[in-house]
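>>> Next come a sequence and a model predicted from it.
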Amino acid sequence: MMRIVKPKTKRAKRILEKRAPKLDENPKRLMLLQGTKVSSLIKSVISDLYHLKKAGGNAVKFSKKNDNIRPFEGGGETPLEFLSSKTDCSLFAFGTHSKKRPNNLVIGRMYDHRVLDMIELGIEKYKSITELGGGRKSAPQEGSKPCFAFVGEAFESKPELVHLKEMLLDFFRGEVVESLNVGGLDRVFVCAAAGDKVYLRHCGIELKKAENSKFPRVELVEVGPCLDLTVRRHRKPSDDLRREAMKTPSKTAKKKVKNVKGDSLQGKVGRIYMPKQEVEGMALAKMKGLKRERRQAAVAAAETPSEGNDQPAKADVPAAKKSRV
């Protein structure tokens, strides 16, 4: 039965609101785990992935060994789904090491805390961040958005490499933004496909002065992690589950309010239209000398001067009443 969780504290309420479905989803979090047997190479790879994704709390790393997680076996993904619901992670990376599959790394995606798809990679060669990028000025900043360059026709033709391309873009894209400062593009992932191998290089971008140009010269310096990979197994989602996961709700457009706009400094700013005010028709207490009839008589007398006299004629004044004897 579905159980409705009701928060008992304000902190729990904030956590549930953060995990609730939204029109603009939160950045995807990565869950890093290891199996019963792991090599030092796999441990270093997991540590480097955590270093790249930990900014903003977008990565959760488990140090305990898990012997009951077998992603490609029936029922073996149940512990992954349980941990995903506990940590609210939609991406996972699971490292193991065995004689049959040495230096094995499984990366996958979740939908509604269920395994959507995953791909199994074998790591043949590896260079860590400490070995290449430790203390370098060109080392990328944590939380910056990387560029991606996919070299090779196989990323468009081979199904397993098309799947790997989608997975890598989803792993490292971070938060979706509308605009980006060019100065923040300080690293790039270069993925090259040659034969059955995939060469993944994480490089820092250095801008140097060019001799005969006003634009800087771009150089790429390996900062790690850099891996040579082989695709072993991959599992795509079913058509129904993929269609459900890719469904996007229609965003309700806000009703436009006339004559109102927003400002970053003043906040909400509005414009008011005032009708023309008829001051003369207003019922106000007027003085005796300001009455309209007196003003009009004075103006008429000033415009028609009397004959034989240059001075303007005076306004007609009523005769004085006769006094009684």
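On my side now, so go ahead.

>>> rest of the way, CA atoms for contacts and neighbours
OK.

>>> before we move on, which element is the closest residue to residue 187 other than its chain neighbours in?
Spatial nearest neighbour of residue 187, excluding adjacent residues (Cα to Cα, 6 or more residues apart in numbering): residue 204 at 4.3 Å. For residue 204, the element it lies in under DSSP states H and E is strand 197-208.

>>> For that strand, buried residues please.
Buried residues in strand 197-208, counted by 16 or more other Cα atoms under 10 Å: 198-206.

>>> do the same with stretch 221-233
Residues of stretch 221-233 classed as buried by neighbour count (16+ other Cα under 10 Å): 221-231.

>>> The residues you listed in strands, which ones?
In this view, those that belong to strands under DSSP state E are 221-222, 226-231.

>>> In TSV: those residues, plus distance to residue 182.
What follows is those, written out as TSV (distance: Cα to Cα, whole Å):
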residue	distance to residue 182
221	18
222	20
226	24
227	27
228	29
229	30
230	33
231	34
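
>>> Quick check: of those residues, which lies closest to residue 165?
Proximity of these to residue 165 was ranked by Cα to Cα; the top entry is residue 231 with 11.8 Å.

>>> List the residues that contact the closest one.
Contacts for residue 231 (Cα atoms under 8 Å, 6 or more residues apart in numbering) come out as 119-122, 160, 196-197.

>>> which of those residues are buried?
Buried members of the contacts of residue 231, scored by 16+ other Cα under 10 Å, are 119-122, 160.

>>> Residue 37 and residue 97 touch, don't they?
Yes. Between residue 37 and residue 97 there is a contact under Cα atoms under 8 Å: 5.5 Å.

>>> The two: which is more packed in?
residue 97 (20 against 14; other Cα atoms under 10 Å).

>>> Is that one in contact with residue 122, as I believe?
No. Counting by Cα under 8 Å, residue 97 sits too far from residue 122 to count as a contact (9.8 Å).

>>> overlap in contacts of the two?
103-104.

>>> Can you list which of the contacts of residue 231 are found in strands?
Counting by DSSP E, the contacts of residue 231 place 119-122, 197 in strands.

>>> this is the other structure I want to compare:
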Amino acid sequence: MLRIKTPKSLRAKRELEKRAPKLVELGKKTLILHGTKTSNVLNSVLTEIYHLKKDNSVKYSRRNDNIRPFESGGESSLEFYSLKTDCSLFVFGSHSKKRPDNLVIGRTYDHHIYDLVEVGVENFKSMASFSYDKKLAPLIGSKPFFAFMGEEFENVIELKHLKEVLLDLFRGQVVKSLNLAGLDRVYVCTALSSNRVFFTQCALRLKKSGTVVPKMELIEVGPSMDLVFRRHRLPDEGLKKEAMKIAPELIKKKEKNVSKDPIEGKIGKVYVPDQQIGSASLPFKVKGAKRERREAKANAEGNKHAEKKQKRDDADA
């Protein structure tokens, strides 16, 4: 028998309610961890990622000797930290002779490893190395644009997987409407080859253009780096099917005979059955028909009087 622990205080109860499943989930939290050994470059990369996601991330500074994401048995500590901090994403940095400046980005489902992507960091430049106005620094809680340039992001499976993970890592909470004032940065990912991606961040400055649509200017503010693809692990099909389930309350019912067009918008078809107008009784009186009935009645009375007169004349004779 499994014992179910109940919260003993209101604070613990509130925390459990926050972690409970919701119909519309909040933004995913990111856990940032260090491996057994890390380099100065990798420490800077992890710090920069933490600053970019400071409103929704947890960073541990201690070394972790027993975390090996791609090895069996080396994921238990990682899953424990994910459960402890309630994080659905993690970034793990390690450095070795075989894999220098190694960065592992992964996602979890129900605090179990969902998928993994391993990249190497090269040509790293921090935000401090760029000279720009400090007013252009990204604000906490703002929404970024994403620009993926290169057909490799659609044709190469490895880069397509990396694209999905980067989107999950930096996009924050999914919203339906946006304010232009909250769009202040752009993440630019350029596929240099089938296994190398240039990643950088640009500040977005809106200027007057004389029209309703403002003019946009991009200013590179960093960090920038080359991500060299090394390894990846796709999610299991059964786990993927379980993670992709949608609550019945969120499924929109299909409207019959309704279609959407990008130009005309919402288009609907109305089917009208046969009204059978010929046999229907009219609720109103037609003046022309009333006059015809009056004339027919007068003619009938005239014929009647004529017949009576003819009978009297025949009787007198």
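Good, I have the coordinates. All of these numbers come straight from a predicted model, not from anything done at the bench.

>>> For the two chains, what TM-score is obtained?
After superposition, the two chains reach a TM-score of 0.75 (TM-score structural alignment, normalised by the length of the second structure), with 250 aligned residues with a Cα RMSD of 1.8 Å.

>>> With the second structure overlaid, report how far the strand holding residue 204 of the first structure is off on average.
Compared with the second structure after the fit, strand 197-208 of the first structure shows a mean deviation of 1.1 Å (mean Cα distance after the TM-score superposition for the first structure).

>>> Distance from that strand to the middle of the chain?
Offset of strand 197-208 of the first structure from its chain centre (Cα atoms, centre = their mean, to the nearest Å): 24 Å.

>>> what helices or strands is it leaning on?
The contact analysis (3 or more Cα pairs under 8 Å, 6 or more residues apart in numbering; DSSP states H and E) places strand 197-208 of the first structure against strand 187-194, strand 217-222, strand 226-235.

>>> how about JSON lines for those, with distance to residue 58 of the first structure added?
Listed next are those as JSON lines, based on distance: least, Cα to Cα, whole Å:
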{"stretch": "strand 187-194", "distance to residue 58 of the first structure": "19"}
{"stretch": "strand 217-222", "distance to residue 58 of the first structure": "24"}
{"stretch": "strand 226-235", "distance to residue 58 of the first structure": "21"}
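
>>> what's the closest of those strands to residue 71 of the first structure?
strand 226-235 (10.0 Å).

>>> The closest one corresponds to what range in the second structure?
Counting by TM-score structural alignment, strand 226-235 of the first structure falls onto residues 224-233 of the second structure.

>>> how close does that stretch sit to the first structure?
So stretch 224-233 of the second structure averages 0.6 Å relative to the first structure (mean Cα distance after the TM-score superposition for the first structure).

>>> Could I get the contacting residues of the counterpart of residue 170 of the second structure in the first structure?
Using TM-score structural alignment, the partner of residue 170 of the second structure in the first structure is residue 172. Residue 172 of the first structure sits next to 53, 145-146 when contact means Cα under 8 Å, 6+ apart.

>>> now the residues you listed in CSV, with secondary structure?
As requested, the contacts of residue 172 of the first structure are exported to CSV (DSSP: H, G, I helix; E, B strand; the rest coil):
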residue, secondary structure
53, helix
145, coil
146, coil
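
>>> Could you tell me where stretch 63-70 of the first structure falls in the second structure?
On the second structure, the counterpart of stretch 63-70 of the first structure by TM-score structural alignment is residues 61-68.

>>> Sorry, slip of the keys, the one I care about is stretch 108-125 of the first structure.
Alignment of stretch 108-125 of the first structure against the second structure: residues 106-123, by TM-score structural alignment.

>>> The matching stretch: how far from the chain's middle?
20 Å.

>>> Then stretch 192-211 of the first structure?
With Cα atoms, centre = their mean as the basis, stretch 192-211 of the first structure stands 26 Å off its chain's centre.

>>> Nearest approach to residue 46 of the first structure belongs to which of the helices and strands packed on strand 197-208 of the first structure?
Between residue 46 of the first structure and those, the shortest separation by Cα to Cα is 12.5 Å, and it involves strand 226-235.

>>> which SS class is residue 147 of the second structure?
Relying on three-state DSSP, one would call residue 147 of the second structure strand.

>>> The first structure: which residue goes with that one?
By TM-score structural alignment, residue 147 of the second structure lines up with residue 149.

>>> Isn't its match up against residue 190?
Yes. Checked against Cα under 8 Å, the pair residue 149 of the first structure and residue 190 is within contact range at 4.8 Å.

>>> which one of these two has more residues nearby?
Using other Cα under 10 Å, the more surrounded residue of residue 149 of the first structure and residue 190 is residue 190, with 16 against 12.

>>> Might one say that the more buried one is in contact with residue 201?
Yes. Residue 190 of the first structure lies in contact with residue 201 (Cα under 8 Å); the separation is 5.1 Å.

>>> what ranges do the helices span in the first structure?
Counting by DSSP state H, the first structure has helices at residues 10-19, 40-53, 78-87, 129-132, 154-157, 159-172, 239-245, 292-303.
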